[in-house]
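Enquirer: missing the sequence, but the structure's below:
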């Protein structure tokens, strides 16, 4: 096994007792917040497997909500996340599922407000590392280790080419790309891992193309 940094061995800088149940959970929550783009009014978190059985003792509930509040793993406000969410008027609910998930450390996060809603499924794979495996019903496999461009768009001719052309114009190399759709001609999702950072100017160019509904970058 190859390690990219020393933190792959000793784990992340964090507040909490467990890299998988606390740091990983915080990163799942923060990824959901980044995609949603704002503070939600309602948070519903469904927990599976080990998460469902131990989330209170390991602080998984605190970490998930802290991430949704945009706290990093080492943020000193993390232990107060539940109180801070309540004070902000955010409705937070946890559901303990008995359903057997593909991975024991799985959380399904539903965020909503008057402007819209989002559902993200993430797993904590150990050492603070995560994978996002579902976004609004689209199956994914996002590690968060590289800048990742998420483009929700109309399933139409030329959409993928438009995005690829803009990336090439800005000299951005694609490391991995996945395109999924629910039904022909409706919504589709591009997830693109890049070797370079994605600039706000590039995001603006993509948003201006026909049929682009939402454009977000993770871990830039």
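Expert: Done, it's in. Being a predicted model, the structure only gives us computed values, none of them experimental.
Enquirer: From now on I want contacts and neighbour counts done on CA atoms only, so please keep to that.
Expert: OK.
Enquirer: show me where this structure has strands.
Expert: For the chain, the strands defined by DSSP state E occupy 42-48, 91-96, 105-113, 116-126, 129-135, 138-142, 148-154, 174-181, 187-194, 212-218.
Enquirer: Looking at these, spot the one closest to residue 6.
Expert: Residue 6 sits nearest to strand 129-135 of all those, at 13.6 Å, using Cα to Cα.
Enquirer: relative to strand 105-113, how tilted is the closest one?
Expert: 50 degrees (axes from the mean of the first three to the mean of the last three Cα atoms, to 10 degrees).
Enquirer: what's strand 129-135 packed up against?
Expert: helix 24-36, strand 116-126, strand 138-142 (3 or more Cα pairs under 8 Å, 6 or more residues apart in numbering; DSSP states H and E).
Enquirer: Name the stretch among the ones you listed that sits most buried.
Expert: Among the helices and strands packed on strand 129-135, helix 24-36 has the highest mean neighbour count (mean count of other Cα atoms under 10 Å), at a mean of 26.
Enquirer: Pasting the second one now:
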């Protein structure tokens, strides 16, 4: 039997236009990226690929990405004047475009962000239409998460049993794991786990995971609006 669609599926997200893929999705990619960074950035290098490279100015994707980097939601009226707000906030940004990257999704954006403490991240995201996004790379580690669910990013040593142990801890917190993507540089080298969960994780569980000797860093991203 075909799956039924709701009126919300057909209309799409509440947003500032003109396009869900070129505006709402772009805002959400930036909002995911600043949560990975852990702060609003002070500097951003923004690279648009393929169709985005040809249309980002005309469709307002340039304003949308800057608005998302300022933490604005998809329906925030300030998206239209995001450049002015970025100047007030002291956000420095540069746009780049690559029109022919055949291995990448047509609507791909790469963000190189620097935070106020000098911390840097690189995030690659895709806008899939209807405001839906996929984050497909973080700091060179491949991944695949949407921001629609609660997400953990765990940097840890590639030790035997680590994946099963972390999954067990999360399960004891009554969190159901929806997806898990594990990426590593090489055998027994640094690994990064990307875990999407149906519900929030408790602070005490996060604190326990963070104190494990083979866990280096954990980023928790609650569901994006």
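Expert: Structure received. These numbers come from a predicted model, not from an experiment.
Enquirer: Just give the TM-score of the two.
Expert: Here the TM-score for the pair of chains, by TM-score structural alignment, normalised by the length of the first structure, is 0.91; 220 aligned residues with a Cα RMSD of 1.8 Å.
Enquirer: ok, back up a step: dump the strands of the first structure into a markdown table; add distance to residue 6 of the first structure as well.
Expert: Shown next, in a markdown table, are the strands of the first structure (distance: least, Cα to Cα, whole Å):
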| stretch | distance to residue 6 of the first structure |
| --- | --- |
| strand 42-48 | 30 |
| strand 91-96 | 34 |
| strand 105-113 | 24 |
| strand 116-126 | 15 |
| strand 129-135 | 14 |
| strand 138-142 | 22 |
| strand 148-154 | 23 |
| strand 174-181 | 23 |
| strand 187-194 | 23 |
| strand 212-218 | 22 |
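Enquirer: re earlier: can you put the helices and strands packed on strand 129-135 of the first structure in CSV and add distance to residue 109 of the first structure?
Expert: Output for these, formatted as CSV (distance: least, Cα to Cα, whole Å):
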stretch, distance to residue 109 of the first structure
helix 24-36, 7
strand 116-126, 5
strand 138-142, 14
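Enquirer: For residue 171 of the first structure, which of these is the nearest?
Expert: Of all those, strand 138-142 sits nearest to residue 171 of the first structure, with 22.2 Å by Cα to Cα.
Enquirer: so what does the closest one touch, helix or strand wise?
Expert: Secondary-structure packing of strand 138-142 of the first structure (3+ Cα pairs under 8 Å, 6+ apart): strand 129-135, strand 174-181.
Enquirer: most packed of those?
Expert: Using mean count of other Cα under 10 Å, strand 129-135 ranks as the most buried of these, with a mean of 21.
Enquirer: Onto which residues of the second structure does it map?
Expert: The alignment of strand 129-135 of the first structure onto the second structure (TM-score structural alignment) spans residues 132-138.
Enquirer: average offset between the matching stretch and the first structure?
Expert: Mean deviation of stretch 132-138 of the second structure relative to the first structure after superposition (mean Cα distance after the TM-score superposition for the first structure): 0.7 Å.
Enquirer: Show me what that stretch is in contact with.
Expert: By Cα atoms under 8 Å, 6 or more residues apart in numbering, the residues outside stretch 132-138 of the second structure that reach it are 21, 25, 28-29, 121-128, 142-147.
Enquirer: Same check on stretch 182-189 of the first structure?
Expert: Against stretch 182-189 of the first structure from outside (Cα under 8 Å, 6+ apart): 138, 150-156, 179-181.
Enquirer: repeat for stretch 59-77 of the first structure
Expert: Counting contacts by Cα under 8 Å, 6+ apart, the residues outside stretch 59-77 of the first structure that touch it are 12-17, 21-23, 25-34, 39, 51, 54-55, 78-82, 85, 94.
Enquirer: residues contacting the residue nearest the centre of the first structure?
Expert: By Cα atoms, centre = their mean, the first structure has its centre lying nearest to residue 31, at 2.9 Å. Residue 31 of the first structure makes contacts with 67-68, 218, as judged by Cα under 8 Å, 6+ apart.
Enquirer: Kindly recompute the last result at 10 Å.
Expert: Shown in contact with residue 31 of the first structure (Cα atoms under 10 Å, 6 or more residues apart in numbering): 25, 37, 67-68, 70, 120, 122, 130, 132, 144, 218-219.
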